[in-house]
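> Sequence plus predicted model, see below.
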Amino acid sequence: MFQTIVTFLIMPFAPFWLYGDMAANMNGKNISNIEICNTSDCKSSSSEEKFFDSEKLERHSVFPIDSVLASGLVPTRKENAPDLKIWAGSSVAIDADTGTIIHYENGRKRTQIASLTKMMTAILVVEKMKDLNEEVVITKEAVNMVGTVVGCPTSTFCNGNRMYAGEKVRAIDLLKVMLMNSANDAATALGIHIAGTSEGFVEMMNKKAKSMGLKDTNFCTASGLEIDGKEEECFSSAYDIARISAYSLKYDIIWEIMKIPDGKFYSTDGKYMHDLKNTDILLETLPNCIGGKTGFTPLAGKSLLLGAENPAGKHRIIAVILNDNQRWDDMRTLVNWVFDNHKWQ
């Protein structure tokens, strides 16, 4: 609550009652003006690149080399294709199977990413937990999280049952409510369960990021909430988020969850019921959407990552837009632009 009150006081244009992934957003201060790539790295949106080109990211750390050789098909922009115009602070679209960059705008600009952080949390949950039916005890620290939590889409609006300290919930159900509702308490509970402490889990997250060659990322929390007074230490980039999301495609369970529109789950003793509600409205309005994750804090602004496939279902892309008040319309524009103006050959 303290964090929420402070946010309200220092950011009058981002009311604290709207603080959550399902909330509307007004622009706030972020660190997206910090550009870490040089001119040769920051290509225009009309460029196509490979992750392994030049000083780009080490592609083999994200995709198996043999997958490229087996596919042999990369997206190429059609002749006379129009330029893309969207309003995101930064944005990237990649071919998920080959790593080819299709769209790139300020892709390596460091900024807060809010709940898009939960993609890395989900990866570690799947990799570190042998049995997702394992019981997780909800800690007091998890229950005290602000922003979007189980039963509460925003900090001051609740429309369902909250979790309580000591409640036992299956890891798979916490994974669902973390990815669908974007629940910060679920992310925190999972992190503590896996690493023993929130700090220990953040260390695991940053170690994983380093092993993937993510040069523009430093995680602060499992949930994506910034730490008061250390906000500028919590960052990533559209470029790195695209890589994390592409990496996560190897785990079907993550993307299967992100396609679920709604549902319910119960504590393991059956006494407490909680609602599941996906925050990604493009699931219902974009036919080729295969899943996505929303993000919002007053500092990060509205963000969205999305997986999509072409109408024939043969090619998948990952698209990321950060700090964009028109994220739904712009994501739809971005995805349609990719498939309308590129061919795989």
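Right, received. Where do you want to start? Numbering: from 1, shown residues only.

> From here on, just use CA atoms for contacts and neighbour counts.
Will do.

> In contact with residue 225, which residues?
114, 115, 184, 297 (CA atoms under 8 Å, 6 or more residues apart in numbering).

> part of a strand, is it?
No. Applying DSSP: H, G, I helix; E, B strand; the rest coil, one finds residue 225 to be coil, outside a strand.

> Could you verify my assumption that residue 138 touches residue 162?
No. Residue 138 lies out of contact with residue 162 (CA atoms under 8 Å); the separation is 11.1 Å.

> of the two, who's got more company?
More crowded of residue 138 and residue 162, by other CA atoms under 10 Å: residue 138, with 23 against 17.

> Residue 68 is in contact with residue 100, correct?
No. In this structure, residue 100 is not within contact of residue 68 by CA under 8 Å, at 10.0 Å.

> Between the two, point out the one with more neighbours.
residue 100 (22 against 15).

> Count the neighbours of residue 286 for me.
Residue 286 has 15 nearby residues by other CA under 10 Å.

> Can you give me the neighbour number for the residue nearest to it when sequence neighbours are not counted?
Closest residue to residue 286 apart from its sequence neighbours, by CA to CA, 6 or more residues apart in numbering: residue 332 at 7.1 Å. Counted with other CA under 10 Å, the neighbours of residue 332 add up to 16.

> And residue 140, by the same measure?
Count around residue 140 with other CA under 10 Å applied: 14.

> name the element the residue nearest to it when sequence neighbours are not counted belongs to?
Taking CA to CA, 6+ apart, and ignoring the residues beside it in sequence, residue 140 has residue 165 as its nearest neighbour in space, at 5.0 Å. For residue 165, there is no host helix or strand (DSSP states H and E).

> What of residue 311?
Using DSSP H and E, residue 311 falls outside every helix and strand.

> Identify the residues contacting it.
By CA under 8 Å, 6+ apart, residue 311 lies in contact with residue 288.

> Let's see that with 10 Å instead.
Residue 311 sits next to 287, 288, 339 when contact means CA atoms under 10 Å, 6 or more residues apart in numbering.

> List buried residues within these.
288, 339 (16 or more other CA atoms under 10 Å).

> With distance to residue 210 and secondary structure as new columns, can the contacts of residue 311 be given to me in a markdown table?
Below are the contacts of residue 311 laid out as a markdown table (distance: CA to CA, whole Å; DSSP: H, G, I helix; E, B strand; the rest coil):
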| residue | distance to residue 210 | secondary structure |
| --- | --- | --- |
| 287 | 35 | coil |
| 288 | 32 | coil |
| 339 | 32 | helix |
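
> here's the one I want to compare it with:
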Amino acid sequence: MKISFLAVVGVAAMLLAVLAAPALARSAKAGAHAVAKSVRHVQVKPKARLKAKPKARPWARLEKRKAAAEPATAARYRTFSPQQAKMAALRSSAVLIVDPATRQVLYQKNAGAVMPIASVTKLMTALVVIGAGQALDEVLTVTDADVDRLKYSSSRLRVGTRLARSQMLHIALMSSENRAASALGRHYPGGTPAVVRAMNAKARELGMQRTRFVEPTGLSSLNVSTPEDLARLVVAAQRQPLIRRYSTDPGHTIAQGRQATLYRNSNRLIASPGWHIGTQKTGYIAEAGRCMVLHAKVRGRAVVMVFLDSHGKFSRASDANQVRAWLVRARR
């Protein structure tokens, strides 16, 4: 009987499989035993419960941001109380609160920033005009030269109106009348260029090192200063009785021909019974935002407040009220 080659090969393979089966079984059993043994010795630790991070205090976050942004000045922010840190939410870009008697800085925010100051300029205009000793009853005439061709702002003071110098000062300080301020500058000895030189000279005299004036109304964004410099200006203005009286008058009526024009104070805080303001000035142009400076008394303590570039029509008054509330609490 003939046996084929393929049959022989098949038989041989079967024999090898039979002979190898016990060894494979032993090997598989040993492997399974090792795996089981290793599993028994594994200690599964319970999942650790994640602890919630304590919520950072608002003023702590402020300190961290300030320290990162201004390493050189971060130290002063570490001394802020919670109430002071809350005041960092003021909507004015630059703020300075200072005690004029002791020169103690009570709060500051970008106090050294050089910024446009808008009609706060008129405080310096009034200061140099009064200082020139010109007759307050001298009649000045509003001309076409006083019309605003820089911002094209409106005015209730008509070309051709004739008013005493005192009345021009009155409505310039109280209601921020631009044409009145321009007329005051034109009638200064030597005209507008001379009054601008006098304003810059007075700034240097007062130690306002980063202040510059180019015209007397504040319509130019090139009229710049800092909260620190403006605090010096406010203190100087407070010494002038006319500036105190005119800047805080609630309203004033002037005659233009046969018509009477009522001007009201541009500062809404003047009408607030909770405020005792000695000197004030507001200002606004697009480049400067809403600005306001005050010399006031809070619980019998004199304080100077400077707010520059406040965002929102009522935000500068809101900022001032917030500062006043903090000062009231601090004096208890």
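Good, I have the coordinates. Quantities reported herein were computed from a predicted structural model and do not represent experimental measurements.

> Quantify their similarity with the TM-score.
For this chain pair, the superposition-based TM-score is 0.70 by TM-score structural alignment, normalised by the length of structure 2; 256 aligned residues with a CA RMSD of 2.6 Å.

> related to what we said a few turns ago, looking at the contacts of residue 225 of structure 1, which are in strands?
If you go by DSSP state E, the contacts of residue 225 of structure 1 have residue 297 in strands.

> So which of the contacts of residue 225 of structure 1 wins on neighbours?
residue 115 (32 neighbours).

> Now check that residue against structure 2: what is it aligned to?
Matched by TM-score structural alignment, residue 115 of structure 1 corresponds to residue 119 in structure 2.

> before we move on, what about residue 266 of structure 1?
Aligned against structure 2 by TM-score structural alignment, residue 266 of structure 1 finds its counterpart in residue 255.

> Please name the residues that touch that match.
157, 161, 162, 163, 261, 262.

> Grab the two from the residues you listed that are most spread out in space.
The span of these, defined through CA to CA, is set by 162 and 262 at 15.7 Å.

> what about the two, which has more around it?
residue 162 (20 against 12).

> buried residues in stretch 240-260 of structure 2?
So for stretch 240-260 of structure 2, counting by 16+ other CA under 10 Å, buried means 242-252, 254, 256.

> what residue of structure 2 matches up with residue 103 of structure 1?
Match for residue 103 of structure 1 (TM-score structural alignment): residue 107.

> ok, its match - how many residues close by?
If you count neighbours by other CA under 10 Å, residue 107 of structure 2 ends up with 18.

> For residue 178 of structure 2, see how far away it is.
Distance from residue 107 of structure 2 to residue 178 of structure 2, counting by CA to CA, to the nearest Å: 32 Å.

> what's the answer for residue 237 of structure 2, then?
According to CA to CA, residue 237 of structure 2 and residue 178 of structure 2 sit 19 Å apart.

> Show me where structure 2 has its helices.
For structure 2, applying DSSP state H gives helices covering 5-40, 58-69, 74-77, 82-86, 121-131, 165-175, 178-186, 191-205, 227-238, 241-247, 315-330.

> For the fifth one, name the packing helices and strands.
Here helix 121-131 of structure 2 is seen to pack against helix 165-175, helix 178-186, helix 191-205, helix 227-238, helix 241-247, strand 276-285 when contacts are counted using 3 or more CA pairs under 10 Å, 6 or more residues apart in numbering; DSSP states H and E.

> roughly how far is it from the heart of the chain?
Put simply, helix 121-131 of structure 2 sits 26 Å off its chain's centre (CA atoms, centre = their mean, to the nearest Å).

> wait, doesn't residue 79 of structure 1 sit right on residue 46?
No. Counting by CA atoms under 10 Å, residue 79 of structure 1 does not reach residue 46; the two are 11.4 Å apart.

> Which of those two has more residues huddled nearby?
residue 46 (16 against 8).

> so that one makes contact with residue 81?
Yes. At 9.3 Å, residue 46 of structure 1 and residue 81 qualify as touching, with contact defined as CA under 10 Å.

> From residue 19 of structure 2, how far off is residue 8 of structure 2?
17 Å.

> sorry, that was for residue 62 of structure 2
Distance, residue 62 of structure 2 to residue 19 of structure 2, using CA to CA: 80 Å.

> who has more neighbours, the two?
Per other CA under 10 Å, whichever of residue 62 of structure 2 and residue 19 has more neighbours is residue 62, with 17 against 10.

> which one is that one nearest to, not counting chain neighbours?
In space, residue 62 of structure 2 is closest to residue 85, 7.3 Å off (CA to CA, 6+ apart).

> ditto for residue 301 of structure 1
With sequence-adjacent residues excluded and distances taken as CA to CA, 6+ apart, residue 301 of structure 1 is closest to residue 323, at 4.5 Å.

> what residue of structure 2 takes the place of that neighbour?
Per TM-score structural alignment, residue 323 of structure 1 is aligned with residue 309.

> re earlier: got TSV for the helices of structure 2, with distance to residue 146 of structure 2 too?
Formatted as TSV, those follow (distance: least, CA to CA, whole Å):
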stretch	distance to residue 146 of structure 2
helix 5-40	95
helix 58-69	44
helix 74-77	46
helix 82-86	44
helix 121-131	15
helix 165-175	12
helix 178-186	5
helix 191-205	11
helix 227-238	24
helix 241-247	21
helix 315-330	28
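
> out of these, nearest to residue 98 of structure 2?
Closest of the helices of structure 2 to residue 98 of structure 2 is helix 227-238, at 7.8 Å (criterion: CA to CA).

> okay, that closest one sits on what stretch of structure 1?
Counting by TM-score structural alignment, helix 227-238 of structure 2 falls onto residues 238-249 of structure 1.

> Look up how far residue 85 of structure 1 lies from the nearest residue to residue 86 of structure 1 once chain neighbours are set aside.
Spatial nearest neighbour of residue 86 of structure 1, excluding adjacent residues (CA to CA, 6+ apart): residue 330 at 5.6 Å. Distance from residue 330 of structure 1 to residue 85 of structure 1, counting by CA to CA: 8 Å.

> between the two, who's got more neighbours?
residue 330 (19 against 11).

> can you tell me what part of structure 1 stretch 164-172 of structure 2 aligns to?
So stretch 164-172 of structure 2 sits over residues 170-178 in structure 1, by TM-score structural alignment.

> mean shift between the matching stretch and structure 2?
Superposed on structure 2, stretch 170-178 of structure 1 shows a mean distance of 0.7 Å to its aligned residues (mean CA distance after the TM-score superposition for structure 1).

> Quick check: the two most widely separated of the contacts of residue 225 of structure 1?
184 and 297 (11.9 Å).

> intersection of neighbour lists for the two?
20, 115, 147, 224, 225.
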